[in-house]
Structure formats: structure tokens, C-alpha cells
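1. Sequence first, then the predicted structure, then my questions.
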Amino acid sequence: MGSAISLRADFGGEHLRRLARQTRDAAQTRRLLALASIYDGGSRSDAARLGNVTLQIVRDWVLRFNAHGPDGLINGKAPGAKSRLNDGQRAALALAVERGPTPYLDGVVRWRLCDLVRWLWEEFRVSVSEQTLSREVRAMGYRKLAVRPKHHAQDPRAIEEFKKTSPPVVAGIAFGAAKGKRIEIWFQDEARIGQKNKITRRWAMRGTRPSAPHDQRTRSAYIFGAICPKLGKAAALVMPWCDTHAMTQHLAEIARHVADDAHAILIMDQAGWHMSNTLVVPENITILPLPPKSPELNPVENLWLFMRENWLSNRVFKSYEDIVAHCCDAWCKLESQPWRIMSIGRREWASGF
């Protein structure tokens, strides 16, 4: 029979008992006391009886203690099965997720877990479950996130140029049309809310098919909305149509929300009723048009998404008046939460204005 493995010499029985009194880990306490009895001259059999384990386990404790000290006697997390993906396959998976699927090759326009499982098998002949793949992509930092709208025909260079040139333009307006007044940056857009309404996701028991009311009628109204993210202010009108007259009324409403000692720069897209020659622009507002086909520069687009998902979807509107009432109620909720306007509406490229 082999000789017993000696305990490391930099500890003693009294030292281990003192550590046992200090620790809150019951398993570590039991092991420290068992090893302390060995330091005091007790046999390995006595230590095994004290720890209520076998001699082989006491030997394992000695090896762990000699290698890592008292911390080696704390239960660690089991390493689990070896990962099915290596570093090269993870890099290829990350590249595929970033690039997105090719519709005519992959047959889908967005990756689902089942699609990525199939892709891994076709590329590397590696078989993984959807649950395992979900843990892998989450460990790589990926989450399912709501996307910002992006026009298919936009010019990325024009967008970057707008971000670079808009601060000097704002500065020029501040010393020109604003006559030295304080500048408020506003964003404006419209949203159509109608009886043919959106249906959103909702919590339900796994395996069930939740339902939501959905109407096929076509009565609708338009929310003309504008926000000042820096100050958390908002101004809106609910109109039955979307034209130059309605836009003129909305500009007047925005002008009433601009502080007396301020001048508003209103950033919005180049819709026809925004750029019309007959549009009446108040004196305390200067319009700064966005580049064509660049909705992601306008944070009001994200406000519409938030309002639809939380306040305006999954319901049936009885009439046009009912649509108007719900639109007004939703916007009033938004106005009462300036912190939400600041959170959703703030854009890093516009923070220097």
C-alpha cells in the first residue's frame, strides 16, 4: 500500500480551525476540520469518519488543499461537457450572424435558431440543439433586438455628411435667424394609426398560440408628432389627413411649445408637405431637412414603434373618434414621461448641438 500524501507545511491544525470558524461554506468547514485533525496527529481514517466520507475522498481533499490552499476545498462548478464548437466555428458563426442570411441561398430573410442549426450542419457537419446554440450566441454577445428603419435606396455617405455638417449649420442659424437666442433641437414625423391595426408579441404559455383582436376596416388618423429630446418636450396634433395645411397647423403647435427665449431647429424628412412653398413656418422655427431616405436619423420613428407596441396595438377601434381619442391618450402619456422622450430620442451625433 502506498504511503499517505503529506499535507503542505505552511498551515497547521489551529490555523485551519480558525479558517473553519470564519467561513460561511458548510462543505469547506467540514473539510477544513477533517484536515485539521490530520495536522494534529490523527489518522486518515479518523479524518474520514469526521468528514463522513471515504479514505479516497480524504486523499482528494489533501491533493486539492496542497494545490490551492483552503480555497481548493470549496465546491467548484462542474466543467460540463466539452463545447461542440471550436474557436474557428464560432468566428464563422459570428460572421454569418453579422452578415445575415442570403434569401435565395438560405431561404429566409432573418436568422432563426433553427436556421443557424441547419447552417452549422451544412457548413461544418456539427450537430447542435437550438438550446445549445442559443447559449453560444448569447455568450458571444448577441441578442434579439428591435431594428431601426433603414431605406433600401439610401446613400450612406449623405447620412455621414449630414452628421458632420449639421453642427456648423446649427451654429450658423444660432447667429442668424435665431438672433442669438438659445437653440432647441426638435425632431418631427407623422404616423398613421388606423382600424387595420398592428398585432404585437405577448406573453403566453409555451406551446400555445395567443390571439389578439384584429380589424380589417380602414378608418384612420394621423399623429403629427415632434419632440425635443434634450429637454424632454413634445408637441403633437391628431389630424384626419396628411397635407400642407395639417403641417402648417402642427408647426404652429410646435411654436407654442418653444421657450420665449429660444429658437427651434426642426429636423424632419423631405416629405412633400414638409417642403411645400405654401407651408407657413413660424418665426421661431427653422427647418433643417434630413437627407433623403434616412429614417434612422429621426428618433420619432422609434417613438412610433414604442407607442404602437405598448399603447396602440392589439385593439379594435370602433370609429374615427375612437382612433383620435386613443391617439391623444397615448401622446398625453408620452408627454407625461419626459425621461422616456430623452431616452428614446437622444442621438449621439446630435448631442453636440
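-> Structure's in. What do you need? Since this is a predicted model, take the numbers as computed values, not measurements.

2. When you work out contacts or count neighbours from here on, use the C-alpha atoms and nothing else.
-> Will do.

3. Which strands or helices does the helix or strand encompassing Trp304 pack on?
-> Assessed by DSSP states H and E, Trp304 sits inside helix 300-307. When contacts are defined as 3 or more Cα pairs under 8 Å, 6 or more residues apart in numbering; DSSP states H and E, helix 300-307 packs onto strand 182-194, strand 220-228, helix 338-345.

4. Next secondary structure after the second one?
-> Scanning forward in sequence from strand 220-228, with DSSP H and E defining helices and strands, the next element found is strand 233-239.

5. Counting by contacts, list what that next one packs against.
-> With contacts defined as 3+ Cα pairs under 8 Å, 6+ apart, strand 233-239 has these neighbours: strand 220-228, helix 244-257, helix 320-335, helix 338-345.

6. for it, which positions count as buried?
-> Lys233, Ala234, Ala235, Ala236, Leu237, Val238, Met239 (16 or more other Cα atoms under 10 Å).

7. For the second one, which residues are in contact?
-> In other words, Ala234. Each residue near Ala234 by Cα atoms under 8 Å, 6 or more residues apart in numbering is listed here: Gly225, Ala226, Ile227, Cys228, His257, Glu335, Ile341.

8. Now compare those residues and name the two farthest from each other.
-> Pairwise distances across these peak at 15.0 Å for His257 and Ile341 (criterion: Cα to Cα).

9. put this beside the first:
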Amino acid sequence: MTLPHAKTWSQRGRTPAVRVRGRCRRRISIAALTCCKPSHRSRLIYRPRRDDGRRDGRKSFSWRDYRGLLIAAHQQLGGPIVLIWDNLNVHKAAGLREFAASREWLTIYYLPPYAPALNPVEGVWSLLRRGWLSNVAFSTPEHLVERIRRGLRHIQYRSDLIEGCLTETRLTIRPT
């Protein structure tokens, strides 16, 4: 619940200050897929995961969470998926590799290491941080989750924003 910083206006000599009670140790993780297909509108599929301190000791997504996201994406999209992933260690977990190998509808390629400019989801996070999450003091983790979902829903319904994030990577889609 650390505040993202953005610029604001105030009277000269009076710096605006927002009082925050204390740091919350709970973490909210989000996994997202930007989906594109020639002659179709771009889509965003995402899953938030709140660290409640109870589930298998992990504070972020496990390979099983990513597996669930991929299964949901396959059901929503109704076709084969070519997944281009960054080199996050969980993306290369043995269980996830075995899952991908056993599914004929899933093909995975990896981006080069340290190449966030090639990942369109980084553009989505940037839009979210600069828009719906900036200049807000979150009172509870639920308040943060609600703002994240509102922002992601807005991006979901505006395919031009998703296409802008895809265009920014300069990667192209070639019909086969």
C-alpha cells in the first residue's frame, strides 16, 4: 500500500502532505495477459492475488496460479495461445513447463532477460500507476484492490489502450 507518487498543484510555499497511518505488510500481486489477434480487438485478462498470510507461505503468484490464469485465458479466448513471457523464475518453474508441454494449445516463448520495453503488460502497469493509483492514500487493502480492479476494468474496455501498449513494444503480429 505504498503510495505511487505523482505531481500535484498547491499554493506556493505550501507543500501538500497526506498522512498515512502505517505501512501494511500485506501484498497484492496481479498477473495479466495482453491478448491480440489480427482483425480482432485486443484484450486484457488479469487475476489479482491478495496475500492473506495463510496460503502456502507465498506472498506472490505460484506456478499453479499462473496455470489457472492460462486455463481461464484459453477458455475465454477459445483457441490456441502463443504466450510470450518475461524471464520471471516462476514462469520457468518445472511444474509450469510440464503443464505447457502437455497442452497442445499452449506455446511459450521467452523475452530476452532485462527487456521490459518488449513486454506490453509493463505499459498496462504504467497506465494503472499513472492514472487510477496516483495521488490516492489507500485506507485499507480492500480499497487498493477496488481501485486496481476499477482501473484494469477501464483498460479492459478500451482496446485502444491495450493496442497502444502493444504498439509501444514494436513487436508485430504476422498472420499464419
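-> That came through, no problem. Only a predicted model underlies this, so the values are computations on that prediction, with no experimental measurement involved.

10. TM-score for this pair?
-> Remark: TM-score between the superposed chains equals 0.76 [TM-score structural alignment, normalised by the length of the second structure]; 157 aligned residues with a Cα RMSD of 2.3 Å.

11. Which one's more surrounded, His257 and Ile341 of the first structure?
-> Comparing His257 of the first structure with Ile341 by other Cα atoms under 10 Å, the one with more neighbours is Ile341, at 23 against 14.

12. what do we get in the second structure for that one?
-> By TM-score structural alignment, Ile341 of the first structure lines up with Ile162 in the second structure.

13. out of the contacts of Ala234 of the first structure, who's nearest Leu19 of the first structure?
-> So of those, ranked by how close each gets to Leu19 of the first structure (Cα to Cα), first place is Ile341, at 54.0 Å.

14. for that closest one, what are its contacts?
-> Counting by Cα under 8 Å, 6+ apart, Ile341 of the first structure touches Ile227, Cys228, Pro229, Gly232, Lys233, Ala234, Leu303, Leu334, Glu335.

15. What sits closest to the last one if chain neighbours are left out?
-> Put plainly, it is Glu335 of the first structure. Of all residues not flanking Glu335 of the first structure in the chain, Ala234 sits nearest, at 6.0 Å (Cα to Cα, 6 or more residues apart in numbering).

16. How about the fifth one?
-> Spatial nearest neighbour of Lys233 of the first structure, chain neighbours left out: Ile227 (5.7 Å); criterion: Cα to Cα, 6+ apart.

17. hmm, back to that, for Thr200 of the first structure, find the nearest of the helices and strands packed on strand 233-239 of the first structure.
-> Thr200 of the first structure sits nearest to helix 320-335 of all those, at 16.4 Å, using Cα to Cα.

18. Tell me which residues of the closest one come out buried.
-> Going by neighbour count (16+ other Cα under 10 Å), the buried part of helix 320-335 of the first structure is Ile323, Val324, Cys327, Cys328, Ala330, Trp331, Leu334, Glu335.

19. Adding distance to Arg18 of the first structure, write these out as CSV.
-> Listed next are these as CSV, based on distance: Cα to Cα, whole Å:
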residue, distance to Arg18 of the first structure
Ile323, 72
Val324, 73
Cys327, 68
Cys328, 69
Ala330, 63
Trp331, 64
Leu334, 60
Glu335, 61
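
20. Relative to Asp60 of the first structure, which of those residues is nearest.
-> Nearest to Asp60 of the first structure among these is Leu334, at 62.7 Å by Cα to Cα.

21. what's the burial count for the equivalent of the residue nearest to Lys233 of the first structure over in the second structure?
-> The alignment partner of Ile227 of the first structure in the second structure, by TM-score structural alignment, is Thr34. For Thr34 of the second structure, the count of nearby residues is 20 (other Cα under 10 Å).

22. ok, now how distant is Thr34 of the second structure from Pro116 of the second structure?
-> Separation of Thr34 of the second structure from Pro116 of the second structure (Cα to Cα, to the nearest Å): 14 Å.

23. how long is stretch 2-17 of the second structure end to end?
-> End-to-end distance of stretch 2-17 of the second structure: 15 Å, with Cα to Cα as the criterion.

24. who touches it?
-> The contact list for stretch 2-17 of the second structure (Cα under 8 Å, 6+ apart) reads Arg23, Arg129, Arg130, Leu133, Ser134, Asn135, Val136, Ala137, Phe138.

25. ok, now which ones touch the closest residue to Gly194 of the first structure other than its chain neighbours?
-> Closest residue to Gly194 of the first structure in three dimensions, ignoring its sequence neighbours and counting by Cα to Cα, 6+ apart: Ser220, at 3.8 Å. Ser220 of the first structure makes contact with Arg192, Ile193, Gly194, Gln195, Pro240, Tyr320, Ile323, according to Cα under 8 Å, 6+ apart.

26. switch to 10 Å and redo it
-> Going by Cα atoms under 10 Å, 6 or more residues apart in numbering, Ser220 of the first structure touches 192-197, 239-241, 317, 319-324.

27. could you measure it against Leu334 of the first structure, distance?
-> Distance of Ser220 of the first structure to Leu334 of the first structure, given as Cα to Cα: 20 Å.

28. Leu113 of the first structure: which of the helices and strands packed on strand 233-239 of the first structure is closest?
-> Taking Cα to Cα, helix 338-345 is the member of these nearest to Leu113 of the first structure, at 28.9 Å.

29. Next, the angle from that closest one to helix 320-335.
-> 90 degrees (axes from the mean of the first three to the mean of the last three Cα atoms, to 10 degrees).

30. tell me the average deviation of helix 338-345 of the first structure from the second structure after fitting.
-> Following the fit onto the second structure, the mean deviation recorded for helix 338-345 of the first structure is 1.4 Å by mean Cα distance after the TM-score superposition for the first structure.

31. starting at the chain centroid, how far to that helix?
-> From the chain centre to the centre of helix 338-345 of the first structure is a distance of 15 Å (Cα atoms, centre = their mean, to the nearest Å).

32. tell me which residues in it are buried?
-> Applying a neighbour-count criterion of 16+ other Cα under 10 Å, one finds Pro338, Trp339, Ile341, Met342, Gly345 buried in helix 338-345 of the first structure.

33. so what's the fourth one closest to, chain neighbours aside?
-> So that's Met342 of the first structure. That would be Pro229: by Cα to Cα, 6+ apart, it lies 4.6 Å from Met342 of the first structure.
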